[in-house]
Structure formats: structure tokens, C-alpha cells
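> I'll drop the sequence and a predicted model, then ask my questions.
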Amino acid sequence: MTKTLRALALAGVLTLGGIAPALAGDMILHGGPIYTGETRVEALVVKDGKVAFAGPLADARKVVAHAQDIDLKGAAAFPGLVDAHAHLMGIGFREMTLNLEGSASIVELQAQLKAWNAAHPGAEPLSGRGWIETHWPEKRFPTRADLDAVVPDRPVVLTRADGHALVANSKMLALAGVTRDTVAPAGGQILKDVAGEPTGMLVDNAKSLVSAKIPPPTDAQMREAARLAVNLYASRGWTGMHSVSVAAKDVAILNDMAAAGTLPIRVDNFMDLRDAGDLLAKGPYADPTGMVRVDGIKLYMDGALGSRGAALLAPYNDAEGTGLILTPPDVIAGALDKARAAHAQIAIHAIGDRGNRLVLDAYEKAFNDNPAGLAAARWRIEHAQIISPEDKPRFAKLGVIASMQPSHAIGDLFFAPARLGEARLKEAYAWHDLWDSGAHMAAGTDAPVEKGDPLIEFYAATYRHDLKGYAGADWGLDETLTRPEALSMLTRGSAYAVFREKDLGDLTPGKAADISVFSADLMTVPFAQIPTAHAVMTIVGGKIVYDARGK
């Protein structure tokens, strides 16, 4: 059993034989604050997997006989929180490979790499992910020389936390045939030193030069990654996830888990374009259990801000260039036309202000014969991170959903001022501006880029300080959301973003009994206590899929 699996077993997610059996049946929840949305009630009745009653405890006991009595003992219940943007398989593989999250320096990264190599001997390429250089004392990207110093005789690829850049050692570059004469593919960069030699850093589409040389995971590894990811998410209080950049094989694995009754959370999928054939042929569809759905297509307009791949309208404040366009305009336009014909959703990654404008323009053009149809299609922009002032009102006007990740701000704002400059920083992470404009908003994590913790997202959206309580003078604290607004983004917003608001998003009678229970009342506790709380129970469709009571 891996370290992660053992931890999940101890936390109540797993038994030694696999997922703990989901406990189902009628139940009455009481003994702590219960929020049906913005409304707080004393008790909640669950019957046949749905909410049957919300109100006084005395009345709740009259609704159903012989129900399981769940005393929350002060814990707080909320509508099921749904991560509106995550990479399911990436979350699982983060737990199975070298996890560099939190590396404090290049020296520490080297030590972690050396130890992992020693513990996992072999000749096959070694992979890791999660480093981010913005806090490092060295104040630079790692290089192939840094990796060569500890692992010179085995290919190594270490991906940056945002997934938009990687560093490879000399052995990996040689295996991939990357030299000083290699031309970067469109939408990619090969960083070079003053002598013109590759440093080992490959950005965005250039990553494929080495990733193509890494053997694909086996079926068994993929199934383990899926199990790890969904069990981890249930243990954090999530009742669902919108998984993006999904392969057809990923969906098949989830379908198998749902059929076997081992999928604890709901998963909505946005496919890679190359794996969207079934979707484009028959439109959105679901597995027989309804736990797995295929909703749309995920595309990339630009790169990430940290690796300077985000497409900007003006050059970066701290470097030359305006970023990268990752997908050719004709490919995007063709995908939009096909998605519209199939009644499928589109979700496009856009971080820079130029990237966001290009997506808004493309969406508007795709529906130029029927502008109202765009709002009805509920197409999305993933991240919507930096938006020029003239483009902010277009989200509400066009009906485009802003699918955002609050935790990006409390991490990115250590380097975003340098990348953007003071004036343009005001365009970034504009949650309050978009909310006030009337835009539809959904909140997610972008895990494994971020940890994937709903409590961190809620804290970031409402407080906008880092996890140590620090906020710089230029961090835009006026862009915070109220607690009810943040809860709505994680519940109603996520449901609306996949056409599920009739069944999910709040705990009014008749809706699915998807419930997230936390040790703290997120609506009232001091901000500092929000990220230190934990999930107590996760209920999906009236079934207890995670239970940490008494642990």
C-alpha cells in the first residue's frame, strides 16, 4: 500500500480492500449549522437520495420514520462543493510520482530528486511535478545542469506547478534530440543560455519534444491514479469535479468505477479535442448511473503567467514578449462550429488579457447569427485571470461563464506584480468586478496545479491573503467576495456551469442530497481558521462516501 493510500485508509476513505462501502438510507442531519444555500436551518431530512425537508428539527422528525440520526456535534453542513476545474488523472499521478509541491529552493529540489531516484532505481525516465521558482532564493528557473548534478545518468523531467513548463536534464534532452539547433514548435519556447545552448527549460507546446519520449502509463497505473484522485477529493469534502483536458480512456475508467459502485463523487468531463469524437457525434452524454458525464471540449488559447506564456495585449513588465498562443485560430474556430452543432459546451483556457479577448471574440463570432444562443450554450473561459477593463462587461453581456480559481491569486500575487506592472495588475483576479457585472461565475482549484482543497479556495476568495495571513499592498483586496458569494461560486455556480442547477447547487427539497460537512462554520469563523478546518463527512446522492466522525 502506498503512503497516500495508507493515509486515506486511516482517514476513513479506504479500507484495506479498497473504497469503504458507501452508506445509504434515509437520514436526519442536525446538531450544527446547516446551510441550504444562503439560508440556515436546524435540520435536514434525506430520503431516497434527495433532500426531503429543511427546517426545524421537531418537524424533520415527522417527515420520515426510522431514519439514520446524524448529530453533527457542531460541524457545519453545506450544499455539496464542486471543483469546477481540475485535472483528475493529474491529481492521481501527483500522488504516484515525485511531488515537488512546496520545494523551497533549487537545493531542496535537488535533494528531493536525489532521494526519489535512490528510492526508485531504474533506467526509465523519472518524472516529477509541482515546483515553482517564485519563492526560491535563487530567483531563477532550474536548469538541466541543476538536475545533472544529482541525476546525470537517467532521463529526468520535472514539470512546473502550473503544468505549462518543464525542466529536463541533459540525458532527457539527448533522448529527445533537443539541441541548440532545435526549432521550437508554434506556441512553445526552448529557453537557451547566453551561449545558445538549451537550458533544459521547455515552455508550453515545446514540452511535447520530451514528453513524447516518456512511456505512457499502464492501464493499472491509470486506474490507480483515478482511484487516488476521487478518494482524495471525497476526503476533502468535494462532492463533484469538472475534470478538464480528459482522454477517452479516462472516461472509460470512470465508467467502470461507477458501474462497480466505487466512484464516490460526480465527475463532469471536458474532453481533449482529439478524444471528443463521441461527444461531437452524439452530443453530451452520461453513464447509466449518472455519476459520469461528458459535457464538452477543453481547449487552450494561451499559456501561464508564471512561465510568461499568458498572451498579453502589451509586453511583459519584466521581460520581452507578449506570451504565446497555443492553439491556431482556425483550429479553435472549427472546434467551436462542431461543438455548436453537437450542442456541446466549450471551455477554453485563457489567462492573459489578450488571450481572454481572443476567446470572447471567437465565441461572439461563432454565434454571430444568433447572439442569444451563446448564453444558452453556456460556454466557459477557464481561469479568466487577466481581463482588460473593456472586456469585463462582455462576460455578462455574452453569457460566457467565468470559471476561476481563487487560490491562484494568493500564490500568483507573489510574482504577478513583476510580470504585469502596477496598472495592469488591477485587471487581474477580478472576482468582485465580474460578480458585480452580473457574470456567471464558477470556482475551482486547477489541481494538481494547486492543492485541490475547497477550504483554501473559500479562504482565498473571501480573504485574499496567503496561507500565512500575508497580503501585499497591491494585492487587490477590494476584489474579495462575501462568504455567501464564495459559497455560491463553489455550489450554484459549479452546477450552472454544467447545466445541473435543477439537481445540484443547493439543498432545497427535491434536489440531490449532495452535502459537504466541515469542522468549522465557513460562514462565521475567523478567516484564519478556514484553511485549518477539515472535512468531517461527504454525502453524495444520500450516500455517505467519507466519514471522519470520531477520528
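Arrived safely. No experiment lies behind these values; they were computed from the predicted model shown. Residues are numbered from 1 along each chain as shown.
> When you work out contacts or count neighbours from here on, use the C-alpha atoms and nothing else.
OK.
> can you pull the contacts of Leu420?
Applying CA atoms under 8 Å, 6 or more residues apart in numbering to Leu420 gives the contacts 316-318.
> at 10 Å what do you get?
Taking CA atoms under 10 Å, 6 or more residues apart in numbering, we find Leu420 in contact with 305, 312, 314-319, 352, 386, 426-428.
> most neighbours, which of those residues?
Within the contacts of Leu420, neighbour counts (other CA atoms under 10 Å) peak at Gly352, which reaches 32 neighbours.
> so it sits right up against Gly306, yeah?
No - the criterion here is CA atoms under 10 Å, and Gly352 misses it with Gly306 at 11.1 Å.
> tell me which element the residue of the chain most remote from its centre falls in.
Taking CA atoms, centre = their mean, the residue of the chain most remote from its mean C-alpha position is Lys62, at 41.1 Å. Per DSSP states H and E: Lys62 is located in helix 57-63.
> how about the contacts of Leu420 in CSV, adding distance to Gly163 and secondary structure?
Listed next are those as CSV, based on distance: CA to CA, whole Å; DSSP: H, G, I helix; E, B strand; the rest coil:
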residue, distance to Gly163, secondary structure
Leu305, 11, coil
Leu312, 19, coil
Ala314, 24, coil
Pro315, 22, coil
Tyr316, 20, coil
Asn317, 22, coil
Asp318, 21, coil
Ala319, 21, coil
Gly352, 16, coil
Ile386, 18, strand
Lys426, 25, coil
Glu427, 23, coil
Ala428, 20, strand
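> Let's have the residues you listed in a markdown table, adding distance to Tyr459.
A markdown table is the format used below for the contacts of Leu420 (distance: CA to CA, whole Å):
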| residue | distance to Tyr459 |
| --- | --- |
| Leu305 | 22 |
| Leu312 | 28 |
| Ala314 | 32 |
| Pro315 | 32 |
| Tyr316 | 29 |
| Asn317 | 29 |
| Asp318 | 30 |
| Ala319 | 32 |
| Gly352 | 24 |
| Ile386 | 21 |
| Lys426 | 20 |
| Glu427 | 21 |
| Ala428 | 18 |
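> In addition, the following structure is provided for comparison:
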Amino acid sequence: MTPSAMTPSTLYRNGRIYSASVPGSTALLVTDGRIAWLGADTGAPAADRVVDVAGALIAPAFVDAHVHAFDTGLTLLGLDLAATRSREDVLDAVRRHAADLPGDAVVVGHGWDESGWVDQRPPAAAELDRAAGGRMVYLSQASVHSAIVSSPLLARVSPDVPGYASDGWLRRDAHHVVRGIAHGSIGATQRRRAQETALRHAASLGIAAVHECGGPGTSDEEGFQALLALPAEGDLPEVYGYWGELGAAAKARELGAVGAGGDLYADGALGSHTAHLRSPYLDADTSGHGYVSAEQVAKHLVGCVREGVQGGFHAIGDAAIGTVLDGFGLAARQVGIDALRAGRHRIEHLEILDRDLIRGLVEYGITASVQPAFDRLWGGEHGMYAQRLGVARSLESNPLGALAGVGVALAFGSDSPVTPLDPWGTIRAAATHHNPVYRVSTRTAFAAHSRGGWRAAGLDADGRLAPGTSATFAVWDVAGPLQGGLPVLAPDSPEESAPALPVCRRTVLRGEVIYDVEDA
């Protein structure tokens, strides 16, 4: 194939290319956004441009299957509380951040996680008042399903709203109210800057596409549509939107979403004691909260089938997952199981589930959009899950290996800013799950974080390197050896330090460079 006269062709040579189609390849030719040729350097065709990658790894680019770009950008640009280790740390961070803000500004921050603190009481509203000089303060917990707020913001919520607390730590509906107020204080210019910052950061990590999960209580329609439009301006990852509003399949389509799901909440989160469990939490007098009925789930799915859009739900606890699957059963009786399976609907998170629930995922052809970093950060014998659930249930959580073992379609993501955008770290987390039974191979994890993400959005042809496929890949500097064509990410023994993660040198999306380290 000769290079196109319209679009300059580019030959990438002297690489280590991860391709099942042409194993052992060291060069690939990109023409008109596609891979025109793949093979050894010695047989490479002529090209308009040649890029010598000097032994770097070339592999399919990543897809992050669950992100919140606006919140991610705000965290990257502003008040990131992930490193705080006490109530005092949070107050000090607020004090420093507020000192540079106008008096009428709203202090917005994210990422505090009290489960690792010695004293697990977060700052109360009155303490935030003093630290922020009387400004409104909204600080979301790591789970983004609760927040602490200052008195001026707390006063905007009726005590009768579910989730209200006089100390300013709000959950459920009360949290949605203050989240809307806080986000509503941010103008279109700042919103765009945050969204663009998040997407550029994703590109710098070898991520060529993200699935944006929006909906009532998570994001507003205007901001959602603004994000979906951003990539058209060029040099940014693609964005596939999921609008999580019950019974809104037609509306999701009108907004430009590919699915009516994502953050359509069947329950809350473990970190905020709102994930809906069959057995109570150990450290709180509750089993969490379910937000939908099986009948509502069924009606939503039937609407999705009739509108021809993908449906889905956020479900973390086993009670919530059970409700969603019961809804799938009711929907199957109305539209037929084949029509339901054809929609390739998805469930986000799926943290607490057993064999019977996994069997339901297989029966209905559901894609599992999951976040391995949850286990890395909060799983095991001593993490937040052990506090909330006990060690046994903690070690049974996020059973990635069990899902992969029975053929459940996997799509990996971060839920950023709940956990950072970190694709290789996500793969390592999946391969080193706290419970060895639930570990997956690096190859399986890589597929879930690349091709799995494309498939989850209905793009089955993307996510692999072969002649004729989309030229969507990343170039990586890898410090250590490769095994099976991919970096070695886990140490040989617990006593050894983990290998350094690969560093992205360039990200290419459909032939266009959207990130290059030389331009950063």
C-alpha cells in the first residue's frame, strides 16, 4: 500500500509491538487513521514520516470505562485531599486553599478518606467555617457518595431530607442537594478548563477514550453535553457518555449518550455506608440503602431495548445487585432474553457478589464495568472493607478472577476521581488482588482495560493492532522486561519492591497524536 497523498503516512519502527495478529512485529505503518501494514523493520514499506521508538513498547491504547471528567479536572486543578491523614490535615488544606480565593467563592475539594485515620471523625461544619473564613465548603469523601460541608451550605438543606446530619457530613439525597449547589457555583469557563484538564491528563497516560458517567445527582445536562462535544476540537481522547436517569432511554439518546446507565444508582458506596448489603455493616447500624425496585429496573431496561440504547446501573452491594438482576429477569419476560442480551447492558462496580449473582451476569450477557483499584486501596485484611464488612467479606469482594473465569465481559476503569486515572496501576491491582483466587493474568487485565472498554461501548473492531484496524495505540518506555509481550508489573515475592510502571511517550488516536512527551 502506498502512502496517501491526502494524509501523510507514518512508519513507527524499532519497537516491540503487542499484537496477536502479527506476533514479533517491530514496525507498523499508519495511513489515513488505520494500520496499513504490520511486520518486521526489514520489510517495512516507505512512508512520509518515520518515527524510531528506540525499543519502546507499542500497544493498544487504554480505555477508562468509568470516569467523571469534571470532578477529575477539579481535583487535578484544585483541592485534592487524597493525601490527608487526619481531620487536622483536611482543615489545614482548606485553610491554605481558601486563602487565595475571593470571599464569595465556594471551596470545592475531594478525596478525604477517614477509614485510614487514627481518629476517624472528619471536620464538622463549624470547623470548616473557621478554616474557610465563612465561605461555603463542599468536600466529597473518596467514594463521592457523601461529603462534609460548612454551615452556609448546610443551611441550604432541609433537615427532613434523607441523609441530612447536623454535623455537616451528608449522605444520600442531602448530599445530592449540596453537590448540585457546589457544582452550580462553577461557571462554564472553569468547567471547560476542568474537563479539558482531565482529558489531557488521560491522554498523557495512554488513554485514548473514556466513558463519562453522568446523570442527576452526578452532573448536569449542560456540562455533560459540553464534555461530549470537546473531543471534536481535536487532540483529546474520545468520550462515550452514559446518562444515568431512570426511565430516560430516549433522553439519553437526545443528550448524545451511548447508554442510559453508568451512574444510575441502585445503591450508594461502601465508604459512605450506603452500598445496599444483605448483611449489615459491622461498623454502623445499617445495611445501606437501595434506590430502585426490581420493577423500576425492568421498566428502564424495556425502555432501553425499545429505544435501541445500552442500559445499566450502578450496583455495589449484593442486595442492590440482586435487585438489578431481578429486574433483568422481569424485563426478559417482557421482551425476551435474546433481545435483552443483545443490548449488552452493563453494571458498574459489582463489588459484593456471590456465585448466584455471577450466574445472573452470565445469563443476561451483562458487561461488568469494574475498578480493580478498589481492592488495592480498600481490600484485604486491614483495609476499609475489613472495617465495614469483616475480613471474610472483604476478601470475597471484587472477585475479578471469578468473573473472568466464567466469561463475563470485563471493562476496567478508575471511577476517577474516586481512584486516580492509572491504567497500568489498575492492571497491576487486578493481577495482585488481595485474594489470590480472584487475581487475573496481566494479559486478561490488559484486554479488559483496552479492547474491553471499546466493546463495552459497542465498538468491537477497536482495541487491537492488526492490518486494517484503527491506528489507536500508545508508545511506552518500559524499565524492566516484557513477559508475553507485556511489562512485568508484579514483584516475584512480597519482599521485593514492585517494578516501575511504564511511562507514556506518545498516544495515538485513529492516526492522530493526542499526546507526545516532547510537547508536554
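Sure thing, it's come through. In this text the structure is predicted, and so the values were computed from the model without any measurement.
> what helices or strands is the helix holding Lys62 of the first structure leaning on?
Helix 57-63 of the first structure sits against strand 27-35, strand 40-47, strand 50-55, with contacts defined as 3 or more CA pairs under 10 Å, 6 or more residues apart in numbering; DSSP states H and E.
> start and end residues in the second structure for the longest one, please.
Yep, that's strand 27-35 of the first structure we're talking about. With TM-score structural alignment applied, strand 27-35 of the first structure matches the range 10-18 in the second structure.
> how far does that stretch stretch from start to finish?
18 Å (CA to CA, to the nearest Å).
> residues contacting Asp436 of the first structure?
Shown in contact with Asp436 of the first structure (CA under 10 Å, 6+ apart): 393, 396.
> What's the match for it in the second structure?
Under the alignment (TM-score structural alignment), Asp436 of the first structure pairs with Gly405 in the second structure.
> Same check on Ser403 of the first structure?
Matched to the second structure by TM-score structural alignment, Ser403 of the first structure sits across from Ser369.
> Now do the SS call for that match.
At Ser369 of the second structure the chain is in strand, as set by DSSP: H, G, I helix; E, B strand; the rest coil.
> Isn't it up against Leu361?
No - using CA under 10 Å as the test, Ser369 of the second structure is too far from Leu361 to be in contact (11.7 Å).
> Show me whatever sits in contact with both of these two.
Common contacts of Ser369 of the second structure and Leu361, defined by CA under 10 Å, 6+ apart, comprise 346-347, 409.
> Could I have the buried ones of the residues you listed as PyMOL selection syntax?
If you want just the buried ones from these in PyMOL, going by 16 or more other CA atoms under 10 Å, the selection is:
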select buried, resi 346+347+409
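> Gly215 of the second structure reaches Gly247, doesn't it?
No - look at Gly215 of the second structure against Gly247 with CA under 10 Å: they stay out of range, at 11.9 Å.
> More neighbours: which of these two?
Using other CA under 10 Å as the criterion, Gly215 of the second structure and Gly247 rank with Gly215 on top: 23 against 20.
> any idea how far Val53 of the second structure is from the closest residue to the more buried one other than its chain neighbours?
Distance criterion CA to CA, 6 or more residues apart in numbering; nearest residue to Gly215 of the second structure, sequence neighbours excluded, is Gly244 at 4.5 Å. Distance, Gly244 of the second structure to Val53 of the second structure, using CA to CA: 42 Å.
> Show the contacting residues for Gly271 of the second structure.
The contact partners of Gly271 of the second structure, by CA under 10 Å, 6+ apart, come to 113-115, 141-146, 378, 384-385, 388.
> still contacting in the first structure, which of these?
Contacts conserved in the first structure for those, counting by both residues aligned by TM-score structural alignment, their matches' CA atoms under 10 Å: 113-115, 141-143, 145-146, 378, 384-385, 388.
> Rebuild these as CSV, extending it with distance to Arg428 of the second structure and secondary structure.
Shown next, in CSV, are those (distance: CA to CA, whole Å; three-state DSSP):
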residue, distance to Arg428 of the second structure, secondary structure
Asp113, 22, coil
Glu114, 25, helix
Ser115, 23, helix
Gln141, 25, strand
Ala142, 21, coil
Ser143, 21, coil
His145, 26, coil
Ser146, 28, strand
Trp378, 15, helix
Met384, 20, helix
Tyr385, 20, helix
Arg388, 25, helix
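> for these, which one is nearest Lys299 of the second structure?
Nearest to Lys299 of the second structure among these is His145, at 25.3 Å by CA to CA.
> Burial check on whatever residue of the first structure lines up with that closest one, number of neighbours?
Residue pairing (TM-score structural alignment): His145 of the second structure is matched to His164 of the first structure. Neighbour count of His164 of the first structure, defined by other CA under 10 Å: 24.
> got a list of what the match of Ser403 of the first structure touches?
Counting by CA under 10 Å, 6+ apart, Ser369 of the second structure touches 64-66, 262, 312, 314, 346-350, 409-415, 448-449, 452-453, 456.
> and if we set it to 8 Å?
Shown in contact with Ser369 of the second structure (CA under 8 Å, 6+ apart): 65-66, 346-350, 410-413.
> Same check on Arg357 of the first structure?
So Arg357 of the first structure contacts 387, 391 (CA under 8 Å, 6+ apart).
> Same check on Ala84 of the first structure?
Residues near Ala84 of the first structure by CA under 8 Å, 6+ apart: 241-243, 403, 442-445, 490, 494, 497.
> Please pull up the equivalent of it in the second structure.
Under the alignment (TM-score structural alignment), Ala84 of the first structure pairs with Ala65 in the second structure.
> Also Leu481 of the first structure?
Using TM-score structural alignment, Leu481 of the first structure lines up with Val440 in the second structure.
> Its match: neighbour count?
Around Val440 of the second structure there are 24 other residues, counting by other CA under 10 Å.
> what's the answer for Thr75 of the second structure, then?
Using other CA under 10 Å, Thr75 of the second structure has 23 neighbouring residues.
> I'd guess it is in a strand, am I close?
No - per three-state DSSP, Thr75 of the second structure lies outside any strand segment and is helix.
> That one is in contact with Trp112, isn't it?
No - the pair Thr75 of the second structure / Trp112 is not scored as a contact, 11.6 Å apart, by CA atoms under 8 Å.
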